[in-house]
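J.: Quick one, structure for this:
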Amino acid sequence: MDNIAGTKSSLSWAVNISVVLLVVAWLIPTVGLLVSSFRDRDQISASGWWLSPFPVEQNYSVKAPLDDLVVDGDLNTITGNVFGEGSGTVVRFGGRRAAPTEFAAGETADLRRDRTLLVEADGSFVYSSPAEIKREPSIYFSAESPPDFSMGNYETIMASDNMDRAFINTLTVTIPATIIPILIAAFAAYALAWMDFKGRGFLIAMVVGLLVVPLQLALVPLLTLHNQVGIGQSFLGIWMAHTGFGLPLAIYLLRNYMVGLPRDIIESAKVDGATDFQVFTKIVLPLSFPALASFAIFQFLWTWNDLLVAKVFLPSNSESWVMTVKIADDLLGSRGGDWGILAAAAFISIAVPLIVFFTMQRYLVRGLLAGSVK
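T.: Predicted coordinates:
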């Protein structure tokens, strides 16, 4: 009875479990990224996001100030507190960078040249030396820090210079780079699907072949061509680059969708005297809206999140930076090790694509319903 329409399959439980596992697999990294966006770099380095509600043990180093030096006969002593005017709990301490947690709190440590160091759990310390202390000695210790969540990472990103300019530049690149490929691909897909001409099969094969061309392989030749025609490293150049990289997928997707449209409707329109342009604009284009919306979502997400093409085809000055370049070059630097900034930037940059996705999703459903009734 499993193969009869309208009956429930006995393997539905397997499908449900698979869906739940896929949702969890995608949700866990997203939750981790969200939690990390509210933590600072030190706490992220000290513990994983799943331990964020618990105190974090971190290593610190401070200088014992010579202003607190007391000379009593042959003994030179510096007293103070490693937390300054703050508070905390010292777990372990040490007098060398190579062994910052060599001794337990409350234990007297014997250092080199007959020096001693005592650090209590509340942070108070006593540093003693029989010889004259000419420079401030370093004290290394490990202390427990309470969980710290703040909007500092988001404030750093939003308050950075020219971030509003980078947002506008991103829209300037993304919107035309999404519309232009759709316009060109829609005409090309109709011609390859419903117009009979010589070489059509070869062109279809070429489109399929271009799908496997690596993006990195075409960057240098394309930039050289752009420089020769005078559009190198400009907004026009990056529009053309994104158009060229997006056209193969757009034509392939739209052509396959248009081929599946009802032939009777198109042939009836041509019998009634409609031209190919009228058939395309009045019949094929409205019925193809779901495919157009799908590609628009893919292309918008690709161009919005793009870093490589933007760095190659846009000028290197900060006035032309898009958000990905601004975050990578200005906020993160060459190493990109500030995971808190990176996590917050991910959620800031994903806001607009999410709005576009849910907006186009609504129109996608509307297009499906409109195309289902003649």
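J.: from here on, contacts and neighbour counts on C-alpha atoms
T.: Noted.
J.: quick one, helices of the stretch 101-250 of the chain?
T.: 152-158, 163-194, 200-210, 215-229, 235-259 (DSSP state H, counting those that start in this stretch).
J.: Need those helices in JSON lines (columns: mean neighbour count).
T.: Formatted as JSON lines, these follow (neighbours: other CA atoms under 10 Å):
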{"stretch": "helix 152-158", "mean neighbour count": "17"}
{"stretch": "helix 163-194", "mean neighbour count": "19"}
{"stretch": "helix 200-210", "mean neighbour count": "13"}
{"stretch": "helix 215-229", "mean neighbour count": "13"}
{"stretch": "helix 235-259", "mean neighbour count": "21"}
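J.: Reformat these as CSV; add distance to residue 46.
T.: What follows is the helices of the stretch 101-250 of the chain, written out as CSV (distance: least, CA to CA, whole Å):
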stretch, distance to residue 46
helix 152-158, 17
helix 163-194, 30
helix 200-210, 46
helix 215-229, 37
helix 235-259, 41
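J.: and the closest residue to residue 177 other than its chain neighbours, how far is that from residue 229?
T.: Distances taken as CA to CA, 6 or more residues apart in numbering put residue 239 closest to residue 177, at 5.0 Å, once the chain neighbours are dropped. Distance of residue 239 to residue 229, given as CA to CA, to the nearest Å: 14 Å.
J.: Distance from the chain centre to stretch 258-269, please.
T.: Stretch 258-269 sits 42 Å away from the centroid of its parent chain (CA atoms, centre = their mean, to the nearest Å).
J.: So what would you say the end-to-end distance of it is?
T.: End-to-end span of stretch 258-269 (CA to CA): 15 Å.
J.: buried sites along that stretch?
T.: Using 16 or more other CA atoms under 10 Å as the test for burial, stretch 258-269 gives 258, 261, 266, 269.
J.: here's the other one to compare against:
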Amino acid sequence: MTTLAEPRTAGAVERGIAGRVIDRIGSGVIQVFLILVALFWLIPTLGLLVVSLRSETANNSSGWWSLFAKPAELTFRNYSNLLASGFGSSFWNTVLITVPATALVIGFAAMAAYAFAWIEFPGRDTVFLIVVALLVVPVQIALIPIAKLYGAIGIFGSILSVVLFHVAFGLPFAIFLLRNFFAGIPRELLEAARMDGAPEWRIFATVVFPLAKPAIASLGIFQFLWVWNDLLVALVFADTDNQPMTKALQSQMRQFGTNVDILAPGAFLSLIIPLVLFFAFQRYFVQGLLAGSVK
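T.: As a prediction, the model looks like this:
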């Protein structure tokens, strides 16, 4: 009795043993290569950590890789000396500047982007074009006028002045990024919420904002890194009592020059927080970068 063979699925390709072996080897080689690249990328960070844990004499006499032969050289004395020199207050000043500047930019930009994307009002497109045009305004061109303004209203040199400057210059890019993401949300979701009687603020809070987590995470990482690593704005607007870590490190370099036992632990402390933040939110960061690329 003759049996008919089952028809193959259209587009299916039967791979032999050799093909499957090549696939396994290829994926394994790629994974090994990516791991090696990641380790190579982390070598400077590891070197900075080791230098920050060695005495000045040990750093001047040999390279950081000699730690593997003399692990007893490690000490936390550099960090205690750094904190005793007042660097701890600079660390908290950086936190007090970066966190509000990031949160305010995300909050204001999200509301403005929702209005530009889904609310009809006179001159909407014109105002959005003005916001986009502000992206090309360099920071340096506004330093002197804003410094005079801060001096006139009495906030020059304070943490508030640095935060307001970062918020002002962070909003155009944030609005542009989030508006393009919000515009890709299906209109049917918003129309369904409006038919249920939900006001615009509730649609924004319960429908749009949760869907925008990847884009908001990407924006938060960009804004956090920009403010955390900023030196120019801090040099102009922050005085000695309110200086962030970047300005504190710059002053230490100017005073001591080769004082590695102070500069290395300070540089590592300024590096480790953004590094931890990136690895903690890298999943959302990648999703935010790819958002809208596939329809």
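J.: TM-score of the superposed pair?
T.: Superposed pair, TM-score by TM-score structural alignment, normalised by the length of the second structure: 0.75. Supporting alignment: 269 aligned residues with a CA RMSD of 3.5 Å.
J.: May I have the residues that are in contact with residue 165 of the second structure?
T.: The contact partners of residue 165 of the second structure, by CA atoms under 8 Å, 6 or more residues apart in numbering, come to residue 233.
J.: corresponding residue for it in the first structure?
T.: Aligning on TM-score structural alignment places residue 165 of the second structure opposite residue 241 in the first structure.
J.: Now do that match against residue 325 of the first structure, distance only.
T.: Separation of residue 241 of the first structure from residue 325 of the first structure (CA to CA): 17 Å.
J.: ok, now residue 234 of the first structure?
T.: Distance, residue 234 of the first structure to residue 325 of the first structure, by CA to CA: 15 Å.
J.: okay, these two: which has more neighbours?
T.: residue 325 (22 against 18; other CA atoms under 10 Å).
J.: residues in contact with the more buried one?
T.: Counted by CA under 8 Å, 6+ apart, residue 325 of the first structure has contacts 307, 310, 311.
J.: What is the neighbour count of the last one?
T.: Number of residues near residue 311 of the first structure (other CA under 10 Å) recorded here: 17.
J.: what do you get for the second one?
T.: For residue 310 of the first structure, the neighbour count with other CA under 10 Å is 27.
J.: In helices, which of the contacts of residue 325 of the first structure fall?
T.: Judged by DSSP state H, these include 310, 311 as members of helices.
J.: would you list the contacts of residue 325 of the first structure in JSON lines and tack on distance to residue 104 of the first structure?
T.: As requested, these are exported to JSON lines (distance: CA to CA, whole Å):
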{"residue": "307", "distance to residue 104 of the first structure": "48"}
{"residue": "310", "distance to residue 104 of the first structure": "53"}
{"residue": "311", "distance to residue 104 of the first structure": "51"}
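J.: which of the contacts of residue 325 of the first structure also appear as contacts in the second structure?
T.: Counting by both residues aligned by TM-score structural alignment, their matches' CA atoms under 8 Å, the second structure reproduces these contacts from the contacts of residue 325 of the first structure: 307, 310, 311.
J.: Return the residue of the second structure aligned against the last one.
T.: Alignment note (TM-score structural alignment): residue 311 of the first structure maps to residue 235 of the second structure.
J.: For that match, which non-adjacent residue is closest in space?
T.: residue 247 (6.3 Å).
J.: Can you tell me the residue that sits opposite that neighbour in the first structure?
T.: Under the alignment (TM-score structural alignment), residue 247 of the second structure pairs with residue 325 in the first structure.
J.: so who does the aligned partner of residue 178 of the first structure in the second structure touch?
T.: Mapped onto the second structure by TM-score structural alignment, residue 178 of the first structure lines up with residue 102. Shown in contact with residue 102 of the second structure (CA under 8 Å, 6+ apart): 167, 220, 223, 224, 227.
J.: Distance of the closest residue to the third one other than its chain neighbours relative to residue 281 of the second structure?
T.: Take residue 223 of the second structure and drop its neighbours on the chain: the residue closest to it by CA to CA, 6+ apart is residue 102, 5.8 Å away. When CA to CA is applied, the distance between residue 102 of the second structure and residue 281 of the second structure equals 15 Å.
J.: again with residue 145 of the second structure
T.: Distance of residue 145 of the second structure to residue 281 of the second structure, computed by CA to CA: 37 Å.
J.: Same question for residue 92 of the second structure.
T.: Between residue 92 of the second structure and residue 281 of the second structure the distance, using CA to CA, works out to 22 Å.
J.: Next: residue 206 of the second structure.
T.: Taken as CA to CA, the span from residue 206 of the second structure to residue 281 of the second structure is 22 Å.
J.: repeat for residue 271 of the second structure
T.: Applying CA to CA, the value for residue 271 of the second structure to residue 281 of the second structure is 16 Å.
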